[in-house]
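Peer 1: make a model of this:
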Amino acid sequence: MKPILTIGIPTCDDQRALWFTLIDLQRTRRDLGLTDQVEILVISQSAKETHIKAEREHVAEIQNARYLHLPEPQGAGPAKQAVFDHATGNAVCCIDSHVILDTGVLARLVAFAATIDDGLYFGPNLRRRLINADGKPAIVGTHYLPRYGGNGNWGDWATHPSADNPHAAPFEINSCGTGCFVAKRETFLGFHAGVRGHGGIEPYIPQKYRQAGRSVKCLPWLRWIHLYGYSDGSPYKGFAWSVKARNDLLGFAELGYPSFQMIQSNYTAPGRLSLDRFTEIAREVGALDRLQQMPAPAALQAAPAAIPDSDHRRLIIGVLSADNEQARYRDKREAIRQTWGKDLPEDVELVFLVGRPDLVALPDKRGDMLLLPCPDDYQHLTEKTIWFCRWLVANRKFSRVLKCDDDTYVHVQRILGRDRMTADYVGTPTPQRVAAGRPFETASGGAGYLLSPRAVSIVAASEPTKEWQEDVHVAQVLHAAGINLTKSRQFHAGKQTIPGPDNQQVTAHYVTPERMREIYLQLGCLNINRDKHIVIS
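Peer 2: Okay, here's the model as predicted:
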């Protein structure tokens, strides 16, 4: 009898964990009468003879189970690919050798396997306590956010709100950990043949399915428990940064995903690879050739050449703010409108940058507010800045851009009058950013920094990463493009020194709305009448 489902288990010198996974599957098949319908296939890359012997013995005693040993360890991708190459079931559920399926999952898998389509399916990863104090399932995550985590691996776990209900409808996801996934055997699209060691599969295989027009979904009932951490160290190899970077760059060379900037930012972070080594690997695998062939992102498709010359701005100022009901943000914006942002020259434009993903899919300017399709919180400042730059490239002609915070005082005329501020990237360096061991200097985002059209286009083409400090992200992508910070003491990251008649200061940071009005008055630009109304003298 041909099995309906193959449970494929890649393993490597992990025979103790494998034993528990096998016994749990064998017991469940026996209790449900599914032994003939569910095949077990173990793909081993173990190098230790003691483990190989134990693995063979484990599998030999289990009915409808097979064991295949690969001649040498090649990594997660080749082992999972071998599962599909040697399986016989209509569908394949590939699980790591330290994964156990939750109660009831195997029976649903068999029914699902009989009519599975050409999609790629994942499920919620459960914590070992299985259930929370409130009675809801303890879920690690249902999918990955499409970015690198702090450990340098692809994906940050996130949980869909419907995952508490195992009967909820499947939902689309970007990607997920491959500790447990399901696909139809005959139409499986396959991992990249060049991948070795760790990495290169989590962002790759979902994107390959999407580009083929297929679905990538989470099944709320496909719940699994994963062993995290080994007291005596992980038995798995291939975690070198150069190996993982090569794997992701192979994926980029084929699929153009993740973005080159995102991969580079992750693997050239402090303590990982030098930019020269990363570039060498990218050239070897053809990633640089793919990068040159890629079109601009969709948000950059509008041609700046179509913008009339009459709309050219000498300076555009983007002020990071927030669009919520907290009065402090409204007060800050109003203080700017009443002081340094009032009566600007016609060729200077001021926009407040706020996130409103509920309202817009692309940046949309409404009055002096630029609504951006990203979350409106501190952790997404990098995305705000990237979307601001994309809007600039698509909709404006300009000579310079200043990006600052909504508690920054800006002396606009001094920026316009300083010919020396014509470099690509100008600002005051932030000491703590340099102390963090980065090979580049970072301009203070709060004090403000100036960008040229060239620098804006580079930031616009980048992708957000785990790095939520937007000033670090900007410095990093510019450094990778050969642009380093031109230091200027006229930008000030503190409130101790402010623009005044006796200095040439351009900005001051951490300025309250009240202090902003005081500075404006001290500069001789403001009179306050008896009724406390602001008038220009």
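Peer 1: can we go C-alpha only for contacts and neighbour counts from here?
Peer 2: Noted.
Peer 1: for this protein, which residue is closest to the average position?
Peer 2: Arg147 (2.0 Å; CA atoms, centre = their mean).
Peer 1: distance check, the closest residue to Trp154 other than its chain neighbours against Leu392.
Peer 2: Computed as CA to CA, 6 or more residues apart in numbering, the closest residue to Trp154 that is not its neighbour in sequence is Tyr148, at 4.4 Å. From Tyr148 across to Leu392, the span is 27 Å (CA to CA, to the nearest Å).
Peer 1: please provide the structure for the following sequence as well, for comparison with the first:
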Amino acid sequence: MSKVTLGMSTYDDFDGVYFSCQGNRLLHPILDLDGEIIVIDNNPNSSHGAATKHFCNKSKFIKYIPFTKYQGTAVRSELFNYSKSEIVICIDSHVLLAPGAIDAVVKYLSLEQTDSPILVQGPRLYDNLSHCSLKWLNIWSATMLGKWAPTIPVDTIGNEAFEIENQGLGAFACRRKEWLGLNPLFRGFGGEEGYIQRKYQLAGGKVVCIPEFKWIHRFDRPNGIPYRCNLKDRLFNYFLGAFELKLSTDSIVENFRALLSDFHVRAIFKEALKAYNKSKTDSSLKLDNSGEN
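Peer 2: Sure thing, here's the model as predicted:
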């Protein structure tokens, strides 16, 4: 068993996958010495998919997994089913981890012995590399429940891990056996931030920010977003997550009524509730929250 898996899911982002894999291998020798990289391709039959498969299959350190059972950013949860490592670090397919980041995660999770699940996150670096955001604030920002905390200089964040409530999911980590899972009925993009952190907290666990676990994310997409990304899917995910975690939907309704008609908000509420109720009786849709994947 390897010590650590670096995993990512992708949808028509060959360039991102290439540089995320190669850049992180160059920056983090542990990936070749005692680790593996897993790439889950959510659109393997495209030209990007073919290029990604060809690239991954040239390296003994990278495992390529085509996956078409469902589509959306929640596919990243499947990484924990394919990994054989003790620790899994999940990144977007266009993220670089700062030098020392992986070693810091491995050290923290190896030393922090507890029966409660821990989700590890880190500061998001800005493109100037001198400033970062340590967390998301739990407030609505247009279509997302979460807003980057004010930027601060990197050299002011200290060295000690500390608890946070929320953070973007461009990079996160946990022990494989402690992964609590994203709802497999999530679709498209959005609704995962805040949901997965709250899930750990409700399970008696915690979300921590490790200052050394810094990551930088490519946001610009000059060729456009290739995957399905719309407000109705995002609202569905927020409702579904709230039903699963038994949280109030009041703030969700209030926020999206400014973006969609009352008719659509009510219809999506009913659709998500129906899907949630079905998931409670359909074993193929149930989450395995034991962490033993």
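Peer 1: report the buried residues of the longest helix belonging to structure 2.
Peer 2: If you go by DSSP state H, structure 2 has its longest helix at helix 262-279. Of the residues in helix 262-279 of structure 2, Val265, Ile268, Phe269, Ala272, Leu273, Tyr276, Ser279 count as buried by neighbour count, 16 or more other CA atoms under 10 Å.
Peer 1: stretch 209-221 of structure 2 too?
Peer 2: Per 16+ other CA under 10 Å, stretch 209-221 of structure 2 contains these buried residues: Cys209, Ile210, Pro211, Glu212, Phe213, Lys214, Trp215, Ile216, His217.
Peer 1: quick revisit: just the buried residues of helix 262-279 of structure 2 now: which is nearest Gly7 of structure 2?
Peer 2: Of all these, Ser279 has the smallest distance to Gly7 of structure 2: 27.0 Å, by CA to CA.
Peer 1: can you tell me the element the aligned partner of the residue nearest to Trp154 of structure 1 in structure 2 falls in?
Peer 2: In structure 2, Tyr148 of structure 1 lines up with Trp140, judged by TM-score structural alignment. Secondary structure from DSSP states H and E places Trp140 of structure 2 in strand 136-141.
Peer 1: how much does that strand stray from structure 1?
Peer 2: Compared with structure 1 after the fit, strand 136-141 of structure 2 shows a mean deviation of 1.1 Å (mean CA distance after the TM-score superposition for structure 1).
Peer 1: can you tell me which helices and strands that strand packs against?
Peer 2: Helices and strands touching strand 136-141 of structure 2, by 3 or more CA pairs under 8 Å, 6 or more residues apart in numbering; DSSP states H and E, are strand 144-148.
Peer 1: taking strand 136-141 as reference, get the angle to the strand it packs on.
Peer 2: 130 degrees (axes from the mean of the first three to the mean of the last three CA atoms, to 10 degrees).
Peer 1: and strand 144-148 of structure 2, what does it pack against?
Peer 2: Contacts defined by 3+ CA pairs under 8 Å, 6+ apart place strand 144-148 of structure 2 against strand 136-141.
Peer 1: and the strand it packs on, what's buried?
Peer 2: By neighbour count on 16+ other CA under 10 Å, the buried set for strand 136-141 of structure 2 is Trp136, Leu137, Asn138.
Peer 1: what about Ser130 of structure 2, distance to Thr156 of structure 2?
Peer 2: Between Ser130 of structure 2 and Thr156 of structure 2 the computed distance is 10 Å (CA to CA).
Peer 1: who has more neighbours out of those two?
Peer 2: A direct count of neighbours by other CA atoms under 10 Å for Ser130 of structure 2 and Thr156 places Ser130 higher, at 12 against 9.
Peer 1: does the more buried one touch Pro153 like I think?
Peer 2: Yes: counting by CA atoms under 8 Å, Ser130 of structure 2 does reach Pro153; the two are 5.8 Å apart.
Peer 1: what sits against Phe256 of structure 2?
Peer 2: Residues near Phe256 of structure 2 by CA atoms under 8 Å, 6 or more residues apart in numbering: Thr143, Leu235, Val265.
Peer 1: quick one: what's aligned to it in structure 1?
Peer 2: By TM-score structural alignment, Phe256 of structure 2 lines up with Tyr267.
Peer 1: and the strands in the stretch 1-150 of structure 1, which stretches?
Peer 2: For the stretch 1-150 of structure 1, strands defined by DSSP state E, counting those that start in this stretch occupy the ranges 5-11, 38-44, 65-69, 91-95, 99-101, 120-122, 125-131, 137-141, 143-148.
Peer 1: now render those as a markdown table, adding distance to Glu334 of structure 1.
Peer 2: A markdown table is the format used below for the strands of the stretch 1-150 of structure 1 (distance: least, CA to CA, whole Å):
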| stretch | distance to Glu334 of structure 1 |
| --- | --- |
| strand 5-11 | 61 |
| strand 38-44 | 65 |
| strand 65-69 | 69 |
| strand 91-95 | 56 |
| strand 99-101 | 56 |
| strand 120-122 | 48 |
| strand 125-131 | 47 |
| strand 137-141 | 41 |
| strand 143-148 | 36 |
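Peer 1: looking at those strands, spot the one closest to Pro431 of structure 1.
Peer 2: Closest approach to Pro431 of structure 1 among those (CA to CA): strand 143-148, 25.7 Å.
Peer 1: how far is the closest one from where the chain is centred?
Peer 2: 6 Å (CA atoms, centre = their mean, to the nearest Å).
Peer 1: which residue in structure 1 aligns with Phe67 of structure 2?
Peer 2: Using TM-score structural alignment, the partner of Phe67 of structure 2 in structure 1 is Leu70.
Peer 1: thought that match was touching Ile43?
Peer 2: Yes: at 7.2 Å, Leu70 of structure 1 counts as touching Ile43 under the criterion of CA under 8 Å.
Peer 1: the two: which has the busier surroundings?
Peer 2: Ranked by neighbour count (other CA under 10 Å), Leu70 of structure 1 and Ile43 place Ile43 first, with 24 against 14.
Peer 1: so what corresponds to that one in structure 2?
Peer 2: Counting by TM-score structural alignment, Ile43 of structure 1 corresponds to Ile40 in structure 2.
Peer 1: what's the distance between its match and Phe67 of structure 2?
Peer 2: As judged by CA to CA, Ile40 of structure 2 and Phe67 of structure 2 stand 6 Å apart.
Peer 1: SS state for the residue mapped onto Gly224 of structure 2 from structure 1?
Peer 2: Alignment note (TM-score structural alignment): Gly224 of structure 2 maps to Gly233 of structure 1. Of the three states, Gly233 of structure 1 takes coil according to DSSP: H, G, I helix; E, B strand; the rest coil.
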